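Have a look; sequence and predicted model below, questions after that.
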Amino acid sequence: MSSSEAKPHFVFPPPSPVGVPIATSVATFPVRRIFCVGRNYADHAREMGAEVDREAPFYFTKPADAVALSGATIAYPPGTQDCHYEGEFVVALGGSAFRVPPDEAMGCVFGYAAGIDLTRRDLQGAAKAKGRPWDLGKAFENSALISPITPASDFGGIGEQTLMTRVNGEVRQQARLSDMVWSVPELIAHLSRYYHLEPGDLLYTGTPAGVAAVKPGDKLSVKIEGLEELAIAIGPAE
């Protein structure tokens, strides 16, 4: 074997790939990157004291190790006294997209899932007040909760399906996917102007009104018509 063909010798083992189960399949979806859309439901923007930017969507990101799978019990996040749930519709990409128009954007979609964007609201608020990035408030371990992914062919078109978030069995969020300010093809097309989107990318499409704090012992669920339910428990802080 030539030196150019030699396998790299890492100084310590590289991290294992992050995967999400696929509904009705033994296969696993490998996660590459996580993009999240901010203020994509007008009622949530208003409850946060903000307005929807109707000129263009905006985004923040989470690392792949933010993923936590349905059925898990996760520790209450460190460094916060005000962690909030945000139930979301998640789009999983199975193809490449770069500068695609909206009418071609859905060609790269693999499937969909129910998700929760956990947010350290106190840290996010402090960052906003100083005009700083939201990373400490948004991009942390176990902050991108997700159900098994349902292939797009088993879901059908995105429209009037209901998204419902429950905390300890009580409905806290309820909206239709059609309530999103920016549709999924519009989001993919816009994001593809700035990134080479690739298989394994996840897109959390925003949350409706009704977000609130969680505490250790809470049980969270998100159900979207046609998709596997997401169920997560919040354990004690580490």
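Structure received. Numbering: from 1, shown residues only.

Every contact and neighbour count from this point should use C-alpha atoms.
Will do.

quick one: the helices in the protein?
42-47, 102-105, 121-129, 135-138, 184-191 (DSSP state H).

Now distance to residue 174 and mean neighbour count too, for those helices, in JSON lines please.
Below are the helices of the chain laid out as JSON lines (distance: least, C-alpha to C-alpha, whole Å; neighbours: other C-alpha atoms under 10 Å):
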{"stretch": "helix 42-47", "distance to residue 174": "11", "mean neighbour count": "17"}
{"stretch": "helix 102-105", "distance to residue 174": "27", "mean neighbour count": "15"}
{"stretch": "helix 121-129", "distance to residue 174": "21", "mean neighbour count": "16"}
{"stretch": "helix 135-138", "distance to residue 174": "22", "mean neighbour count": "20"}
{"stretch": "helix 184-191", "distance to residue 174": "19", "mean neighbour count": "22"}
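
do you know which of the ones you listed lies nearest residue 163?
Smallest distance to residue 163 across the helices of the chain (C-alpha to C-alpha): 13.7 Å, for helix 42-47.

quick check, distance from the closest one to the centre of its chain.
Its chain's average C-alpha position is 18 Å from that of helix 42-47, according to C-alpha atoms, centre = their mean, to the nearest Å.

Chain neighbours aside, what residue packs nearest to residue 159?
residue 178 (5.1 Å; C-alpha to C-alpha, 6 or more residues apart in numbering).

Against that first model, consider the following:
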Amino acid sequence: MASSKPLARFWEWGKNIVCVGRNYAEHAQEMKTAVPSEPVFFLKPSSAYVREGCPIIRPYYCRNLHHEVELGVVIGKRAQEVPKEAAMDHVAGYALCLDMTARDTQEQCKKKGLPWTLAKGFSTSCPVSDFVPKEKIPDPHQLKIWLKVNGELRQEGDTSVMIFSIPYIISYISRIITLEEGDVILTGSPKGVSAVQGNDEIEAGIQGVLSMRFKVEEQK
């Protein structure tokens, strides 16, 4: 049965944002962390979404806010213990996402052995583009994603070099967390993450598909 919900507006009702970390070897290296042998993932609340036209807000406790541009996979139907071979049947489409990270806070959490919620889950920490139906991207493993800050290219990567493929990621996560229609998986960021300040403008895109712009503001 077709969903009665407008899937193109997944950010309004999707339950889970599941973020895969260190899925590009060069990003793992720049963060001085080991390349993982299994997917590493964490969650953002759905309130982290922010749409173009609204600002990214740097939280009051953060002095080192970083951008991470990522391909997002939008789930189209419930996925629980899905085999890798059937995983793409559960994909409705894609979106470009930013995993905004309070890097200084993340480092403090790591040192104290604490969860990353303060660093990764604050409001506006997941800027998201328009929905792109699956049919418009025949091979999500052959995409170039990029990000500029104030017109300067900071990140550029190719999804062909992701360590873990999208089917593998969906299968792996669905054995642990049941994915629901409208959920989004962020598939990891290429190298080049760096800091942004208040009044900076971030522009990011999937080459030949779409782009988006966001301003950064300070929390008052």
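Received it, and whenever you're ready, just let me know what you need. Keep in mind that this is a model prediction, so the values were computed, not measured.

Work out the TM-score between the chains.
The TM-score (TM-score structural alignment, normalised by the length of the second structure) is 0.93; 214 aligned residues with a C-alpha RMSD of 1.6 Å.

on that earlier part again, and of the helices of the first structure, who's closest to residue 158 of the first structure?
Per C-alpha to C-alpha, nearest to residue 158 of the first structure of those: helix 184-191, 8.3 Å.

Read off where that closest one ends up in the second structure.
Counting by TM-score structural alignment, helix 184-191 of the first structure falls onto residues 166-173 of the second structure.

Residue 82 of the second structure matches what in the first structure?
Match for residue 82 of the second structure (TM-score structural alignment): residue 100.

ditto for residue 203 of the second structure
So residue 203 of the second structure corresponds to residue 221, using TM-score structural alignment.

Please work out how many residues are found near that match.
By the criterion of other C-alpha atoms under 10 Å, residue 221 of the first structure has 25 neighbours.

returning to what we had before: excluding its backbone neighbours, what's nearest the match of residue 82 of the second structure?
Nearest residue to residue 100 of the first structure in three dimensions, chain neighbours excluded: residue 189, at 5.3 Å (C-alpha to C-alpha, 6+ apart).

shouldn't the one you found be in contact with residue 96?
No: Residue 189 of the first structure is beyond contact range of residue 96, at 11.6 Å (criterion: C-alpha atoms under 8 Å).

Common neighbours of these two, please.
Here residue 189 of the first structure and residue 96 have no joint contacts, going by C-alpha atoms under 8 Å, 6 or more residues apart in numbering.

Which residue numbers in the second structure does stretch 39-51 of the first structure align to?
Going by TM-score structural alignment: stretch 39-51 of the first structure matches residues 22-34.

quick one: residue 66 of the first structure from residue 215 of the first structure, how far?
Taking C-alpha to C-alpha, to the nearest Å as the measure, residue 66 of the first structure falls 19 Å from residue 215 of the first structure.

if we can go back for a sec, what's the average distance for the match of helix 184-191 of the first structure when superposed on the first structure?
By mean C-alpha distance after the TM-score superposition for the first structure, the fitted stretch 166-173 of the second structure averages 0.3 Å away from its aligned residues in the first structure.

Leaving out the residues flanking it, which one is nearest to the counterpart of residue 118 of the second structure in the first structure?
Matched by TM-score structural alignment, residue 118 of the second structure corresponds to residue 136 in the first structure. In this structure, residue 136 of the first structure finds its nearest non-sequential neighbour in residue 123, 6.3 Å apart by C-alpha to C-alpha, 6+ apart.

got a list of what the one you found touches?
Counting by C-alpha under 8 Å, 6+ apart, residue 123 of the first structure makes contact with 80, 134, 136-137.

Counterpart of it over in the second structure?
Matched across to the second structure, residue 123 of the first structure falls on residue 105, judged by TM-score structural alignment.

on that earlier part again, now for the contacts of residue 123 of the first structure, which pair is the farthest apart?
80 and 134 (13.7 Å).

residue nearest the centroid of the second structure?
residue 186 (3.4 Å; C-alpha atoms, centre = their mean).

Would you check that that one makes contact with residue 75?
No: Residue 186 of the second structure is not in contact with residue 75 according to C-alpha under 8 Å; the separation is 11.3 Å.

still on that earlier bit, and which of the contacts of residue 123 of the first structure is nearest residue 199 of the first structure?
Comparing the contacts of residue 123 of the first structure against residue 199 of the first structure with C-alpha to C-alpha places residue 134 closest, at 25.6 Å.

I'd say the closest one and residue 126 touch.
No: applying C-alpha under 8 Å as the test, residue 134 of the first structure and residue 126 come out as separate, 9.0 Å apart.

Need the distance between the two termini of stretch 185-205 of the first structure.
Distance across stretch 185-205 of the first structure, first residue to last, is 11 Å (C-alpha to C-alpha).

And the contacts of it?
Residues outside stretch 185-205 of the first structure that contact it (C-alpha under 8 Å, 6+ apart) are 29-38, 40, 57, 88-106, 108, 115, 117, 184.

try 6 Å
Under the criterion C-alpha atoms under 6 Å, 6 or more residues apart in numbering, residues 30-37, 89-102, 105-106 lie in contact with stretch 185-205 of the first structure.

next one: that stretch to chain centre, how far?
For stretch 185-205 of the first structure - counting by C-alpha atoms, centre = their mean - the centre lies 12 Å from the chain centre.
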